Each structure stands twice: as structure tokens, then as C-alpha cells.
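Colleague: Any chance you could fold what I've pasted below:
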Amino acid sequence: MDFRDTEQQAELRQSIRAFCATHCDSESEAAREQSEQYPADLHRALAAAGLLGLGLPRDYGGGGLDLLAQCIAFEELSRHSGAAANILFINGVCGALVAAGGSPAQREALLGPLCAGELRFAFALTESEAGSDLAGLSLTAQPRGEDYVLSGSKLYTTGAADAHFLLTAARSDAKAGPRQGISLFLVPADSAGLEITALPKLAGNEIASCRVAYRDVQVSSDARLGEANGAWSWLMLGGALERLSVAASCLGLSRAILDAVLAHAAEREQFGQPIGRFQAVQHRIADMSVRIEAMQWLVYAAAQAADLGAAAQRQICSAKLFAAENAQQIAQDGMRLLGGRAYFSDNPMQRRLREALLALYAGGTMEIQRNLIARSLGL
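Modeller: Take a look at the predicted model:
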């Protein structure tokens, strides 16, 4: 396989680097995190640059790009800004599900404003007893005339506190099989009975992850995405997009760590010479480089396989598993190579370590990735 950038991919990469140079310098990223306020300015800037809808249809203002190009976008954004990548990630997954499963009216009403930065979304999926086991969803959607009444709660819904719509997975038929009785609903965030509570976390508090309580929240049948009880395939699509996005983000984060380590190894002197001349330092950096090269091949190959229409679940899970575990190791190595200075809050390395830890859970745990890989091998 040849993963050298095409002309279009190279232009995309350069445009995102230029965007990040303007909007995502290290000081701005630290200030955003410390503020714990939603980065609306960054959201608007992403929209103005045409980055919010990269994978969405051009008819609605999107870029119409394939998954490999989207992975390059996540890679470059994550190299500079976890917040920017997170905004693209949340709205990109929700937008893709609306584009794939929504009615013409829903696509017309929602996708253009999403790409323009006028509407924000959150994906309300995880529950306290239904994280890895999505078929165990317990939030219910009971028909009431032409409407549905949603009751239950969601957990760790990132972006909910600042979203206009919560794309919510609910059990709409208790008598159907665990995978057959689930529907998706576009729930307005200002709906009566909806209670959203931000949950403090280790990193990324500028985009709050929330507990969401649905206390008899009434929505119209027009808010349902796709057929009643037919959302399982859309949840699988969303899961695949999440895993691939997380894997690509790990690649960008790891490249940022390597960049910082190489600069430090060249500048920092001990015992009369740059520390990059010590074999122990060289070997650790060499291992980081090897991990990143392997990560790139797994991520790009998975995206390319999916773009070609192959059944790419094993490749996507493999990419997510390898990228998440190795990004954590690379971040730990970065902390060690920078020494004590990396431990202090004014150094970006400690933020990168905290961001790397999220990849162990976002898009599914490492154990779930291994389960899915084993299942695809017939075990």
C-alpha cells in the first residue's frame, strides 16, 4: 500500500496546520482547558474553515471527503488541539448518522446548520449499566399518540451541556430482541424534563461530559431518526466512526509528543552534551517512532478498507486498540524524557498524557476491541 498523501490530502493537511497555527497554539489550548467553558470561538472557527462537515454530503455544505481524508483531519487537529478534534468528533459522528438514517426533511433542517456551526450535537448513548453492552440500554421511549415519552438516564454524554440536540438511543420496544427494539431520537436540549449535569473529568473539561436525566421527556415522532426499532445498524456505524476517529486522534497526539521530545532532546544539555546523544534517550525515542509508524499503517489501512466497502470491523478495532494503548505508552515516555518539568501544569506534556488516557475508553474499551477482533476470527 502507498500512503503518501495525494495532492488533495496534502492540501487538507496544510490547511489544518495553518488553521491550528492561528487558533490552537499551546497557550490558547491551556487557557481553554482552564476556563472550563465551551470553546464557542473554536467551534465557529472550525465551521468558517469548512472543517465541521468534512465527511458530510456536499449538498448540505459538507466536504464529502472519504474516511482516510477524515482520519488525516483528526490526526492533524489532535496534533495541536484536543478540543478541536473533540468538536469535530462529536458533531461528525452525529452528522454522519443523520446523513445515513435521517429523513430528507431531517437532513435538510440539520446538516446545513451543523456544517455552518449554527447547531451543535451530542451523542447520548452510554448508560450506567450499558456502556460496553449497548444491547443493554434501559432508557425507554414509550409511544403516546403521535409522540414518544423518554424516561431514564444517560452517562458521559460529551457536549450535552452546550448542544442544541441530543441524539439519543432508547429502547422503544421492550418485547423485541435486545438489538431489535432500539430507536434513535433527536431530542432538543431545551426539552421539558431534560436535566443535564456536567461531570468533572481528568482532561477536556472545556467540553463537558454529562449525566443526562430524561424525566418523561416528550418528543414528536418526527424526532425519530429512521425506522422505529431499527437503530442497531446506525449504532454500529456510529461505533465504527468513533473508533476510527479515536485511533486517528491518537496518531496525531503521538506525533505531537514525538515533536516535543525531539526538540527537547536537541536543546537540553546534561554532562556537557545534548541528552539526545545518550543511547538510552535515543532508544526510547526510536521506540516511540516505531510505534507511530505502525499506528499510521493500521489507521490508514483501516480507513482505506472501509472506503473501499470492505467489512473492516477487525481492521478498525485493531487500529483503535493499537493506537490507544501505544499513545498512552508514548505519552508516558514523553513525560519521562522531559523530566520533572513535564509534571507541572504549564507544560503541555502533562495535558497530552491526560488526553491519551481517554482513548482507552472512548469508542469502546480495550477489552471490547479484543472481543470483537476475536469474534471476527471465528472464536
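
Colleague: C-alpha only now, for contacts and for neighbours.
Modeller: Noted.

Colleague: what about the longest helix in this structure?
Modeller: Ordering each helix of the chain by length in residues (DSSP state H) puts helix 232-267 first.

Colleague: could you point out which element follows that one?
Modeller: strand 269-270 (DSSP states H and E).

Colleague: Can you tell me which helices and strands that following strand packs against?
Modeller: The criterion is 3 or more CA pairs under 8 Å, 6 or more residues apart in numbering; DSSP states H and E, and there are no helices or strands that strand 269-270 contacts.

Colleague: how about this one, so we can line them up?
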Amino acid sequence: MIGGKILLVSVPSINVPVRVFAPGGTEPELSNFTLEFTLDPDAASVRSMRSAYCAEERCFLPSGRPAELVFEFDNPTGSFDQGLVFYRLGSQSFGMTNCSGNACMSSALVACTEGSEVQLAITGRGGIPSQEDSGYPMIGASETLMCDAQAPRITSVSVLDDLESLNVVRENAPAQVRVVVQERNPGATVEVVLEESEEVFIGACAPEGDGQVCVAEVSFGEGPKTEKLTVRVKDVVGHAVEREVSVLVLEYRETDVAPEFFRVDVHADRMKPQSISRPMLAFTNEAGLAYPVYIPFELVALRSGAFPLRVQMRSCTYERDGERVGGGFFSDVRVADPTPRPGEENRIDLAVKGMSGFLL
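Modeller: Here you go, the predicted structure:
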């Protein structure tokens, strides 16, 4: 309607000439120009509305701090630059703060309970419906957001390389920072910051058991040194938790002469069991089983401060009738704890093949 006149048009656009006169409508003419109007025949609909915190096709909402919301509309001929779109989040109503073309963004703060569902819906305000710039009312829509009100909780942090010794790594070797966290929602990430170099390594988190495990690949550079690092886990909405860890980075040298750092005391007199009966060996042999035997041993440090990173069994022999025989009698020989500490009792686990007529 222009000047009290209703224009009925059937073409996509029209040009309307405008002449401006002084009050009273008398000459002379003050100005004249032409206005171009493009018709908008389509009502707008919501293509999507979500928070800025989405993972695995689910969007989340933080509690007690501003949440960024994104709205996208389908409207081939219209726009939303005037921002006449209103929405309800939970029990509160809000208006758009930034619209351009067929998209709007807004920020809203609500309080919610961990794990609860919060409704996001297009509404009106003060009797005015949400509408596009041409005045077409919006087609209503709603979406459900999941409340994330709690920060993750770190259960443990371990740093390992191929030595498999907790928080002890070789220089210039690839290592892995593994963080176990209590967090129910997907989308969490881990960030590892090295204090010395200020390098940052990013990793992802994945469900495991009742929580999640976050993994980042890290390199600590030259040793020997003690490297301090900060492990920071962020959940999908940005809650963060940190823990500091110290890692011993060892200098690595190759040598043809093995230094004598330890003595191994094997307590053969405490082997269990002390003997295996012939019927038992015959039974395990027929069943295709190996009979378990273990022998306690201790590592004795010969140099102050020396400790082993890993102990492996390379070979094993046994004596029969006073003669040393090869290790074919054992189907499996291993150290129970491959990362022992000096002075702590460990054991050699033996799996004995059934050989009838043999008595330990």
C-alpha cells in the first residue's frame, strides 16, 4: 500500500514513479524519482537452527554462560536483514542480534541441568510474529538441545613411547599422551602444551568404558631433561580442565658393551610348584595344555639412581640330570612385570609342556 493505495501486481517487479511537491500539492515540483519494487512471493521456512556446539549430529548448550546460536532459513526471494525474528530458548524469549541474507546469529544465556533437554523454537514477540523483511510471517519450527553443565574430570594422564615406561621417554622418539576423562558428551578434545618449547599438540577423545580416552601424539626433542607439560581437555561446549605432568626425557646412546647397572637374584628355591607329578604332566599333555610354573626374582641396583625401563626374557635353559639342556621344554617364558623396580619382587612365568616321565 502506497499513499493509501493498494497495488495489485502480477509481475516479478515494478517501477513506481514518485513526484514530490511542497505541502498543499502545488507547483513547483520539488523532486521526482523512481522506486523499484521486487515482489517476494515465498514465505520463509527454517532450514536449520542449532547451537555452535555440535558433535555426532547432536547439538549442546552450556549452562550459565552465553551460548552462540545459528539460524538458517530457506527463502529464495527474501531476506532477514532487519532481524525481525524471535525465538524461545527454554522458558526465555530472545531476538536476533545479527542477520545477513538468509542467516541469523544470536547469543543467549540460560541455566540448565546436566543432561536435560532444552527446547529452541521460533516464536513472536508482543503480538508481532517472526517475519522476513517483506513481512511474510515465518513458518514455526523447533529443535532440541542437550544441556552440558559440567566440565570434564581427568582421571589419569600417562605418557608412553615404545619403551612402555610410564612418563619416561627417549629423546626424539614419538610418544603418546593418553588422558582418561569422565565426560558423557561427544566432541571433547585434548591439548598438550610443552613448557620449554611452548609447542602445542592437539588430539581427539573417544568413548571407552564409562568415560572417554583422549590421545595426542607428542615429540619431546633432545634429552636428557625433565619436561613439564600441561594437559588441557575441553568438552564440546568449551568447559576446560587442566593437569600438569612431568616427563623424564632420556638421552639415547647405542653401545656394543652393556654397562653393569643391575644384578639379578633368582630365588629358585621358592619356585612354585616345587614339583610336577607324572600324572599331571600326562593329563596336561593329552589336553594340549601347558602347566604354569613361576620363579621369583629381584633386581639389585649396582649404581645409585639406576632403574630399569623394561625387562624382557631373551632365552631360558634348564638342567636335567645335572646337564644344561635347551629351552624347548617351555612353551612360554616371560617376565610377569616387564617394568620392575629394583628391590621389588618380580617373577619369571614359565609354561611347561607336558613331557611324561619328567619331574621338576
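
Colleague: Superposed, how do the two chains score by TM?
Modeller: The TM-score (TM-score structural alignment, normalised by the length of the second structure) is 0.20; 128 aligned residues with a CA RMSD of 7.5 Å.

Colleague: before we move on, back to that, please point out which parts of the longest helix of the first structure sit buried.
Modeller: Residues of helix 232-267 of the first structure classed as buried: 232, 234-235, 238-258, 260-261, 264-265 (neighbour count, 16 or more other CA atoms under 10 Å).

Colleague: Can you name every helix or strand that it contacts?
Modeller: helix 67-78, helix 82-101, strand 273-274, helix 279-307, helix 313-338, helix 348-358.

Colleague: Count residues in the vicinity of residue 280 of the first structure, would you?
Modeller: Using other CA atoms under 10 Å, the number of residues around residue 280 of the first structure comes to 11.

Colleague: Please apply the same query to residue 29 of the second structure.
Modeller: Neighbour tally, residue 29 of the second structure, other CA under 10 Å: 11.

Colleague: and the gap between the closest residue to it other than its chain neighbours and residue 191 of the second structure?
Modeller: In space, residue 29 of the second structure comes closest to residue 21 once its chain neighbours are excluded; the distance is 4.8 Å by CA to CA, 6 or more residues apart in numbering. Applying CA to CA, to the nearest Å, the value for residue 21 of the second structure to residue 191 of the second structure is 69 Å.

Colleague: which of these two has more neighbours?
Modeller: residue 191 (19 against 13).

Colleague: Quick check: that one vs residue 284 of the second structure, distance?
Modeller: 52 Å.

Colleague: Equivalent analysis for residue 179 of the second structure, please.
Modeller: 43 Å.

Colleague: When those two are compared, which one has more neighbours?
Modeller: residue 179 (22 against 18).

Colleague: ranking the helices and strands packed on helix 232-267 of the first structure by burial, who's on top?
Modeller: Scoring these by mean neighbour count under mean count of other CA atoms under 10 Å gives helix 67-78 as the most buried, with a mean of 25.

Colleague: give me the number of residues near residue 350 of the second structure?
Modeller: Count around residue 350 of the second structure with other CA under 10 Å applied: 21.

Colleague: is it fair to say it lies in a strand?
Modeller: Yes. Under DSSP: H, G, I helix; E, B strand; the rest coil, residue 350 of the second structure falls within a strand.

Colleague: Now for it: which residues touch it?
Modeller: The contact partners of residue 350 of the second structure, taken as CA atoms under 8 Å, 6 or more residues apart in numbering, are 292-294, 330-334.

Colleague: can we see that at 7 Å?
Modeller: Neighbour list for residue 350 of the second structure: 292-294, 330, 332-334 [criterion: CA atoms under 7 Å, 6 or more residues apart in numbering].

Colleague: As TSV, those with neighbour count, distance to residue 174 of the second structure and secondary structure would be great.
Modeller: Listed next are those as TSV, based on neighbours: other CA atoms under 10 Å; distance: CA to CA, whole Å; DSSP: H, G, I helix; E, B strand; the rest coil:
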residue	neighbour count	distance to residue 174 of the second structure	secondary structure
292	14	37	strand
293	19	37	strand
294	21	35	strand
330	19	35	strand
332	15	30	strand
333	19	29	strand
334	18	26	strand
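
Colleague: next SSE after the helix or strand where residue 21 of the first structure lies?
Modeller: Using DSSP H and E, residue 21 of the first structure maps to helix 7-23. Counting by DSSP H and E, the next helix or strand C-terminal to helix 7-23 of the first structure is helix 26-35.

Colleague: Next, the buried residues of the next helix or strand after that next one.
Modeller: For helix 26-35 of the first structure, the following helix or strand on the C-terminal side (DSSP H and E) is helix 40-48. Counting neighbours by 16+ other CA under 10 Å, one finds that the buried residues in helix 40-48 of the first structure are 42-47.

Colleague: With residue 286 of the second structure as the reference, measure out to the nearest residue in space to residue 293 of the second structure that is not next to it in sequence.
Modeller: Residue nearest to residue 293 of the second structure in three dimensions, not counting chain neighbours: residue 350, with 5.0 Å by CA to CA, 6+ apart. Counting by CA to CA, the separation of residue 350 of the second structure from residue 286 of the second structure is 19 Å.

Colleague: And for residue 99 of the second structure?
Modeller: 80 Å.

Colleague: if you count what's nearby, which of these two comes out ahead?
Modeller: Using other CA under 10 Å, the more surrounded residue of residue 99 of the second structure and residue 286 is residue 99, with 20 against 10.

Colleague: my guess is the more buried one meets residue 105, correct?
Modeller: Yes. Applying CA atoms under 7 Å, one finds residue 99 of the second structure in contact with residue 105, separated by 6.3 Å.

Colleague: Not counting sequence-adjacent ones, nearest residue to residue 324 of the second structure?
Modeller: Nearest one to residue 324 of the second structure, counting by CA to CA, 6+ apart, is residue 318 at 5.7 Å.
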